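In: Any chance you can model this:
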Amino acid sequence: MTARAPRRVVVVGGGVAGLATAALLAAEGHEVDLLEKNDAPGGRAGSWEADGFRFDTGPSWWLMPAVFDHFFALLGTSTAEQLALRRLDPGYRVFFEGDDEPLDVAADRAGNRALFERVEPGAGQALEEYLESAQEVYDLAVQQFLYTSFDSAQAYAGRRVLAHGPRLLGLLSRSLESFVAARFSDRRLRQVLGYPAVFLGSSPDRAPAMYHLMSWLDLADGVRYPEGGFTVLVEAMADLARERGVRIHLGAAVTQVRTDPSSKGGLPLPGRRRAVARGVAYRTADGVHHTLDADVVVAAADLHHVETTMLPEHLRTFPQSWWDKAVSGPGAVLVMLGVRGELPQLAHHSLFFTRDWQANFDAIFEQPTRVPDPASIYVCKPSATDATVAPPGHENLFVLVPVPPDPGLGHGGLDGAGDPAIEAAADRAVAMVADWAGVPDLAERLVVRRTVGPGDFVTDLNAWSGGALGPAHTLRQSAFFRAGNTSKHVEGLYYAGSSTVPGIGVPMCLISAELILKRLRGDRSTGPLPEPAPSTAGRPVEAESA
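Out: This is a model prediction of the structure:
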């Protein structure tokens, strides 16, 4: 499929999806302007520095490396040219309520088979079979469901879909939790295999069993870390975009998608849109209002914010009534801690699972919602791998506490100055790490503390409901049930990012950008685009984590 005539494109939002979309379209020859309301690109993949510490404020798990490799290849470069990846060993450490010894998830498949067998006799072979299934479903997803906008019959009834139809129906009709429980008895192993649902903004009992494919990514393919943190990825993407001609405007908050009535006239008919995108209106940090003309607008910002604030009601594909029925992924309390002294008790990634984690999920997803107490939490210690993120003799901790997606919980702050519910959740998380990991003086060793709450996700990212991730991957919000990436009423208006297909996570955002490129090409294929001839750059070179 060859490129069409160059067009003027405005990309709204400078997160991963926006940067990726801008870079790919500019490389295609389009004239691209990217507008980001904040003073730095990155969106959820942000960064914060204080007193010699540098914290990633969003993504921290590097999974699905092939998606990154493919994205960079489309731009004529490689992951190895842009970043230095380290494979983590252990991949992550898991602490369980009531158990004295944590489990270290290994860096590879063989190590995890041995781990499972040690915990539960027979579970090693069960894991081998589980991962074989996970890999098969993952490969099917890549070729059939991830790199498609579901705009052709091939996406729904292609040869691969028909061949795997009964199996797919079975995986979609039961929960991940029940799928795991049918194969493993030990609570700890079940939690390890159920946790990937959280990456999808869901829970094991709410996510379809099809998402057991996620376990192949961490238990077999391994967990990596980009030296310097995820901010290095953002910087690389911004540089690649600029090198290809993208004009990045920071401090530029888009307030309106400008449209003209459709030139076709008459009443809307099937396939006929009511209006045509003509650009955007935006406000700069000095309060001055501007306009920017374009033939194509790609909204890579929060979809709810775009639809409900930038378009008149009659042009909204996803009006407020649509969102009233949708399910948000969880909110989050983020806690960034600079700690004096070393913390050998923690790995680069550590998970803390409560015994009754069903109560955790129900607190977040069921009405009335509440902040879980105790809460299962995630702790990242990038200083285990990267000496640049903390001063010598100190550790960098990033703690994530899942909470309801409720901006009413409030905002975070510095040194305990955030709203009471946010600081209380942070205090409990610090106490949990201190108790379970055996660091009784953790609170006394803090030299930096900053919290972020759901209210901040609204203020900083215009996040729907204050959610940390986007719409949850429930059955009704996955694959072709997820919000589509084109406006039904405005010709030339497209959507990218975690709110739309294919979904949540950095790799999905990269794929969403490729889907926009395919849309503008008129390419309805279901798999990844062909990559250009490889350059002299090789595959990513990975170092084993110390």
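
In: contacts, neighbours, all on C-alpha from now
Out: OK.

In: Endpoints of stretch 303-316, how far apart?
Out: Using Cα to Cα, to the nearest Å, the end-to-end distance of stretch 303-316 comes out at 11 Å.

In: Please apply the same query to stretch 403-419.
Out: 14 Å.

In: can you check stretch 374-388 too?
Out: 33 Å.

In: ditto for stretch 82-96
Out: Criterion Cα to Cα; first-to-last residue distance in stretch 82-96 is 37 Å.

In: what distance separates that stretch from the centre of its chain?
Out: For stretch 82-96, the separation from the chain centroid amounts to 17 Å (computed by Cα atoms, centre = their mean, to the nearest Å).

In: which other residues reach that stretch?
Out: Here stretch 82-96 makes contact (Cα atoms under 8 Å, 6 or more residues apart in numbering) with 101-107, 188, 218, 222-227, 232-233, 236, 346-355, 436-437, 540-546.

In: next up, for comparison:
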Amino acid sequence: MTRTVVIGGGIAGLATAALLAHEGHEVQLLEQRDHVGGRAGSLERDGFRWDTGPSWYLMPGVFDHFFNLLGTSTAEQLDLRTLSPAYRIFSEPNHDGVRPDPLTIPLGSDQVLETFESVEPGSSKELASYLVSARHTTEMAERFFLYNPFTKMQALLQPEVVRSLPKLAQLLLTPLDKYVSQRFQHPVLRQVLGYPAVFLGTSPSAAPAMYHLMSALDLGDGVQYPMGGFRALVERLEALAVDAGVRIHIGAEALKITTREATHPKKLGRFDGLNLPSGLTGKDSREVTGVKWRDSSGAEHYSVADLVVSGADLHHTETQLLGVRDRSYNKKYWQSRTSGPGAVLVMLGVKGSLPDLPHHSLFFTRDWEANFASIFGDDPSIPDPASIYVCKPSATDAGVAPQDHENLFVLVPIPADPSLGGGGADGSGDVMIERTADAAIDQISQWANIPDLRERVVARHTIGPADFARDYNSWRGGMLGPAHTLRQSAMFRAQNASKRVRGLYYAGATTAPGVGVPMCLISAELVLKRIRGDHSTGPITVRPVASRIG
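Out: The predicted structure is shown next:
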């Protein structure tokens, strides 16, 4: 059996371990923390249970396909609920303190069209065309780009791709904000269509218009929620991995990926080496031999491996776990990369109900450009006020909060900078983090007309960039990974196999295809494709598994 070691027990690590064990590998998984899940974490205290990472369940087809690869189905693994409304927008009060009416995004594309028309007459026709384009782009992305290991140039020279090149070029070279502003006039509607760039780790002005496909997901398909939160997804991935034979070591810190000279170095093709930094030869002259790791007692171990998959942050893997001659990405490469945003996460337990907040809410500032300039500009600072995201899972799932209480998760995008500090329980975090949390609570209170919100908070916990850097070895303390700018998307993003070390692979949000839970699942499949020598552009063919539920 192929001996495989997977580093990191996040979504990508668990998914990769499960797929490879299902393939017949003998798999060990090393997770440095005392639980799996990675950035899809959870926190429990005082009867509350918060997801501390992903909270939007989008791209359901990716989940369906992944579970089918393991011989099961989404219906067997998760209890999904479709949210109605999808989410609500709260806009910044004007200079006189007058609050604009919130904009509710309903469930169903027909209802969304009506909502847009009520805000901007004539916009429903434009939105219908926009969503058709978004759906087509989503289909093209899934068939030719997201599942593509980019190992063969001819894989992209298919007639449908060639015919679409003019349109694809326009979508790649036009910024998302410009693409939206050419079609819609109302500032809030522009924000609704531009804000998904934040979930891709960038700003609407830096994201290619290709990513307008995101609007087909929340405006067209709707938003779902797995009961039990994303912790339920982590638990199911862990169970599937264990059932497939994966041995999971908790509290196991990877120290070094060991290598040796390869017996027969392989010269890479021009396209396979497309994302090589300058100065590298494109030759895997080394091969992996195993992983040194330390357990929670401090004892060191060595696991011999034929293959190693690192689901850890790519920068950490390359700069800390590999020797200099084994690195695919040099210092110059990292200096030229753009990080996604950092974040202040605020978990709140609130006494009483909050009926005006649905499951998902977005709070948008008027000065959109200034907000993103604070995060991504040359002189970064914490935005004030900030455009923030608020999740109230207790609107759907009574199990996440005590009776007569609400559960709030607040995300404030800020610059990726560990020096801004870390969080803690009940105001014990670093000054800048707690000050940002206070401002976010007051902002929600004022903009959503909840005047006594601060007084009703009975539990509070914060997380900041320093926590991301410490707990997840996150590059620059970012919450997501490298931003999805043009030069960090698709074949231009760091790929899933080492350019220097045979048998070493990469998975997760810091590699291809990108950030988000669905992308992490796809990255696991890309690793499987690389190992198999599968150069196909779309999902691996698998017979759908009929649900045994009902």
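
In: ends of stretch 497-505 of the second structure, how far apart?
Out: Note: stretch 497-505 of the second structure ends 4 Å apart using Cα to Cα.

In: ok so, going back, tell me which of the contacts of stretch 82-96 of the first structure fall in strands.
Out: 103-105, 224-226, 349-353, 542-544 (DSSP state E).

In: can you put those residues in JSON lines and add neighbour count?
Out: Conversion of these to JSON lines gives the following (neighbours: other Cα atoms under 10 Å):
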{"residue": "L103", "neighbour count": "20"}
{"residue": "D104", "neighbour count": "18"}
{"residue": "V105", "neighbour count": "23"}
{"residue": "R224", "neighbour count": "25"}
{"residue": "Y225", "neighbour count": "25"}
{"residue": "P226", "neighbour count": "22"}
{"residue": "H349", "neighbour count": "22"}
{"residue": "S350", "neighbour count": "26"}
{"residue": "L351", "neighbour count": "24"}
{"residue": "F352", "neighbour count": "21"}
{"residue": "F353", "neighbour count": "22"}
{"residue": "E542", "neighbour count": "15"}
{"residue": "A543", "neighbour count": "13"}
{"residue": "E544", "neighbour count": "13"}
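
In: As CSV, these with distance to G466 of the first structure would be great.
Out: Shown next, in CSV, are these (distance: Cα to Cα, whole Å):
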residue, distance to G466 of the first structure
L103, 33
D104, 33
V105, 32
R224, 28
Y225, 27
P226, 28
H349, 25
S350, 25
L351, 23
F352, 23
F353, 24
E542, 36
A543, 37
E544, 37
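
In: which of the residues you listed lies closest to A424 of the first structure?
Out: Checking these against A424 of the first structure with Cα to Cα, the nearest one is F352 at 17.6 Å.

In: on average, how far is the lengthiest helix in the second structure from the matching bit in the first structure?
Out: Ranked by number of residues, the top helix in the second structure under DSSP state H is helix 123-144. Mean deviation of helix 123-144 of the second structure relative to the first structure after superposition (mean Cα distance after the TM-score superposition for the first structure): 0.4 Å.

In: following that helix, which helix or strand comes up?
Out: helix 159-163 (DSSP states H and E).

In: and the following helix or strand past that following helix with helix 123-144, angle?
Out: Next along the chain after helix 159-163 of the second structure, taking DSSP H and E as the criterion, comes helix 165-173. Per axes from the mean of the first three to the mean of the last three Cα atoms, to 10 degrees, the angle that helix 165-173 of the second structure makes with helix 123-144 is 100 degrees.

In: Is it correct that A524 of the second structure is in contact with V6?
Out: No. Using Cα atoms under 8 Å as the test, A524 of the second structure is too far from V6 to be in contact (10.9 Å).

In: shared neighbours of the two, anything?
Out: Residues touching both A524 of the second structure and V6 by Cα under 8 Å, 6+ apart: G13, T16.

In: Show me what V458 of the second structure lines up with in the first structure.
Out: Using TM-score structural alignment, the partner of V458 of the second structure in the first structure is V447.

In: for L528 of the second structure, that is, sorry about that
Out: L528 of the second structure maps onto L517 in the first structure, by TM-score structural alignment.

In: which residue sits closest to its match, ignoring its sequence neighbours?
Out: Counting by Cα to Cα, 6 or more residues apart in numbering, L517 of the first structure lies nearest to L25, which is 6.3 Å off, once chain neighbours are set aside.

In: ok so the one you found is a helix residue?
Out: Yes. The assignment for L25 of the first structure by DSSP: H, G, I helix; E, B strand; the rest coil puts it in a helix.

In: right, and it touches V32 too?
Out: Yes. Using Cα under 8 Å, L25 of the first structure makes contact with V32 at a distance of 7.2 Å.

In: wait, what's in contact with the residue lying closest to Q154 of the first structure once chain neighbours are set aside?
Out: Take Q154 of the first structure and drop its neighbours on the chain: the residue closest to it by Cα to Cα, 6+ apart is T526, 7.2 Å away. Taking Cα under 8 Å, 6+ apart, we find T526 of the first structure in contact with Q143, Q144, F145, L146, Y147, T148, S149, F150, Q154, A155.

In: cool, and E44 of the second structure?
Out: So E44 of the second structure contacts W50 (Cα under 8 Å, 6+ apart).

In: Next one: it from I7 of the second structure, what distance?
Out: According to Cα to Cα, E44 of the second structure and I7 of the second structure sit 26 Å apart.

In: Ok, R260 of the second structure next?
Out: Computed as Cα to Cα, the R260 of the second structure to I7 of the second structure distance reads 19 Å.

In: do the same with K283 of the second structure
Out: When distance is defined by Cα to Cα, K283 of the second structure is 24 Å away from I7 of the second structure.

In: same check, this time on V36 of the second structure
Out: 11 Å.

In: Also T510 of the second structure?
Out: For T510 of the second structure, the distance to I7 of the second structure equals 14 Å [Cα to Cα].
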